[in-house]
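**Q** Mind looking at a prediction? Sequence and model below.
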Amino acid sequence: MSKYLVEFAALATAHFLALISPGPDFFLIVGTSVREGTARAAALCAGIAAANGAYILLVLTGFAFIKQTPLLFTAIRTAGALYLVYLGLMLLKPSQHPVGSSLPAEGESGGTTRRRQFAAGFLSAILNPKNAVFYLSLFTVIVSRETPQVIQVGYGLWMVGAVFFWDLLIARLAGSEKVRYRLDRHAHWIEKGSGGALLLLGAVLLLR
């Protein structure tokens, strides 16, 4: 059991260090939270966590040919880059709800909005081939072949939970009413900066 605890500690540490490094999902969460508030961004976080879970499941079931198939990897990377460009352009559009004003009531197409945010988060993460390579490398390098499948599933569940709650923390910090009002003069630029970062990341991926 101590062997698995050491293995889990190494896996969780490596995963968390990657998690706290700002990437496309981070900028998408911040931009959405500032624009629409924490409640709407929570569905976005759930979508991102679900996509991470899908990649972990694929890795656990032996889905290693993404890394070994250059054409497939390139196709996923191109689709992901184009989607990042699209998300960036959406955040660069004028906001319909100024930061200082009230957010739209949850009853106003709330279910549709949550589904749309979930889909946006899922697509953002699932179309990032780096996630597939990261989890494949993580399990290949750190997790022993002798580790029982049930324990590996436990590792995966931990990482999915870590992704969701970390992203939700970012969303709460960026979308809380106190922060929104304090950032009244700067939220526009934070939102546009997030959109610009996503646009730049997508463009760099397309040009590589």
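**A** Perfect, I can see it now.

**Q** Only C-alpha atoms from now on, for both contacts and neighbour counts.
**A** Fine.

**Q** What count of nearby residues applies to the closest residue to Glu177 other than its chain neighbours?
**A** Leaving aside its sequence neighbours, Glu177 sits nearest to Gly37 (Cα to Cα, 6 or more residues apart in numbering; 8.0 Å). Close neighbours of Gly37, defined as other Cα atoms under 10 Å, add up to 24.

**Q** Please apply the same query to the one 5 residues further on.
**A** Using other Cα under 10 Å, the number of residues around Ala42 comes to 26.

**Q** does it sit in a helix or strand, and which one?
**A** Here Ala42 sits within helix 38-60, counting by DSSP states H and E.

**Q** ok, second structure coming up, stack it against the first:
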Amino acid sequence: MFGIHDLTLFIVSGLLLNIMPGPDSLLIMARSASQGWRAGCAAALGIGAGTFVHIGAAAVGLSAVLATSATAFTVVKWVGAAYIVWCGIGMLRARLKPGKSGSDPEGQTLSTAPARLPLRRIFAQGFLTNVLNPKVALFFLAFVPQFIDSDATNKPLAFLILGCIFNFNGMLWCNGLALFTAFASARLKVKPLVALWLNRVTGGIFIALGARLALAEQH
């Protein structure tokens, strides 16, 4: 139907690819651990929105420009790498916010938890982290067409359908990861200082991933 073949293989392969760790998963886990499941789900929804941009761009051929134009690829790559590094620096600079009640034996104000980001900003982080990564665009161009018949009457429609299926399964995984991380953090009673350092470690990884993206070559 719609010129799509091996749909089961596509779904299984897509799930396995979504499970592979990357900046998206790290962002979700960091936000869920530090601010709870709502923050993690906000990041997941932002990532899903970014994926829809890639799906639409690939369906109409815009992503092909990244695959054929070295200049376009380089511009998007550097912007994406800069943004990921900027997010990482922000995580490294995170601080505990002052407690509202009580003090330690020396009279110092207690700190409670890392400062909370608004959900809309977390959504934007997820969106931009995904949409500014040219490797995601190239992935869709390389992966999805393998499951579309060469003689399909409407290849863009088939691409959109497969892309939506991939993103739906990805959202199931991402939101499940957000809920699991938040639940595990609550069960383990992760202390604010531990959550802060988890945030900082994730920030360091983001900086490394940004540097890796900056050094990535067009294929």
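**A** Great, that's in hand. Remember, predicted model here, so these are calculated numbers, not experimental data.

**Q** For structure 2, just list every one of the strands.
**A** 96-103, 109-114 (DSSP state E).

**Q** Name the surrounding residues that touch the longest one.
**A** Contact with strand 96-103 of structure 2 is made by Thr109, Leu110, Ser111, Thr112, Ala113, Pro114, Ala115, Pro192, Leu193, Leu196, as judged by Cα atoms under 8 Å, 6 or more residues apart in numbering.

**Q** Then stretch 169-180 of structure 2?
**A** 11, 14-15, 18-19, 25, 28-29, 32, 37, 40-41, 44-45, 48.

**Q** okay, it sits on what stretch of structure 1?
**A** Mapping stretch 169-180 of structure 2 onto structure 1 (TM-score structural alignment) gives residues 162-173.

**Q** what's the spacing between that stretch and its chain's center?
**A** 10 Å (Cα atoms, centre = their mean, to the nearest Å).

**Q** Relative to structure 2, what is the average displacement of it?
**A** Here the mean offset of stretch 162-173 of structure 1 against structure 2 after fitting is 1.3 Å, by mean Cα distance after the TM-score superposition for structure 1.

**Q** Mind listing what's buried along that stretch?
**A** Ala162, Val163, Phe164, Phe165, Trp166, Asp167, Leu168, Ile170, Ala171, Arg172, Leu173 (16 or more other Cα atoms under 10 Å).

**Q** same question, stretch 2-17 of structure 1
**A** Those would be Glu7, Phe8, Leu11, Ala12, His15, for stretch 2-17 of structure 1 by 16+ other Cα under 10 Å.

**Q** which of the contacts of stretch 169-180 of structure 2 count as buried?
**A** Buried, going by 16+ other Cα under 10 Å: 14-15, 18, 25, 28-29, 32, 37, 40-41, 44-45, 48, out of those.

**Q** What ranges does structure 2 have for its helices?
**A** 7-19, 23-35, 37-60, 62-68, 70-92, 119-131, 134-143, 155-187, 192-214 (DSSP state H).

**Q** Turn those into a markdown table, columns for distance to Asp149 of structure 2.
**A** Shown next, in a markdown table, are the helices of structure 2 (distance: least, Cα to Cα, whole Å):
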| stretch | distance to Asp149 of structure 2 |
| --- | --- |
| helix 7-19 | 12 |
| helix 23-35 | 31 |
| helix 37-60 | 15 |
| helix 62-68 | 19 |
| helix 70-92 | 28 |
| helix 119-131 | 27 |
| helix 134-143 | 13 |
| helix 155-187 | 8 |
| helix 192-214 | 32 |
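
**Q** closest to Ala57 of structure 2 out of the strands of structure 2?
**A** strand 109-114 (36.9 Å; Cα to Cα).

**Q** And that closest one, how far out from the chain middle?
**A** 28 Å.

**Q** next one: stretch 149-162 of structure 1
**A** Using Cα atoms, centre = their mean, the offset of stretch 149-162 of structure 1 from its chain centre is 17 Å.

**Q** What residues of that stretch count as buried?
**A** Under 16+ other Cα under 10 Å, the buried positions of stretch 149-162 of structure 1 are Gln152, Tyr155, Gly156, Met159, Val160, Gly161, Ala162.

**Q** do stretch 104-124 of structure 1 as well
**A** Thr113, Arg114, Arg116, Gln117, Phe118, Ala119, Ala120, Gly121, Phe122, Leu123, Ser124.

**Q** Among the residues you listed, find me the one that's closest to Gly80 of structure 1.
**A** Ser124 (7.1 Å).

**Q** That closest one matches what in structure 2?
**A** Looks like Ser124 of structure 1 aligns to Thr129 there (TM-score structural alignment).

**Q** I'd guessed that match sits against Asp24; true?
**A** Yes: using Cα atoms under 8 Å, Thr129 of structure 2 makes contact with Asp24 at a distance of 7.3 Å.

**Q** intersection of neighbour lists for those two?
**A** Ile47.

**Q** burial of the nearest residue to Gly88 of structure 2 once chain neighbours are set aside, as a residue count?
**A** Excluding its sequence neighbours, the residue lying closest to Gly88 of structure 2 (Cα to Cα, 6+ apart) is Gly203, at 3.8 Å. Gly203 of structure 2 has 26 neighbouring residues, counting by other Cα under 10 Å.

**Q** Now check structure 1 for the residue matching Gly203 of structure 2.
**A** So Gly203 of structure 2 corresponds to Gly195, using TM-score structural alignment.

**Q** rewinding a little: identify the residues contacting the match of Ser124 of structure 1.
**A** Counted by Cα under 8 Å, 6+ apart, Thr129 of structure 2 has contacts Pro23, Asp24, Ile47, Gly80, Tyr83, Ile84.
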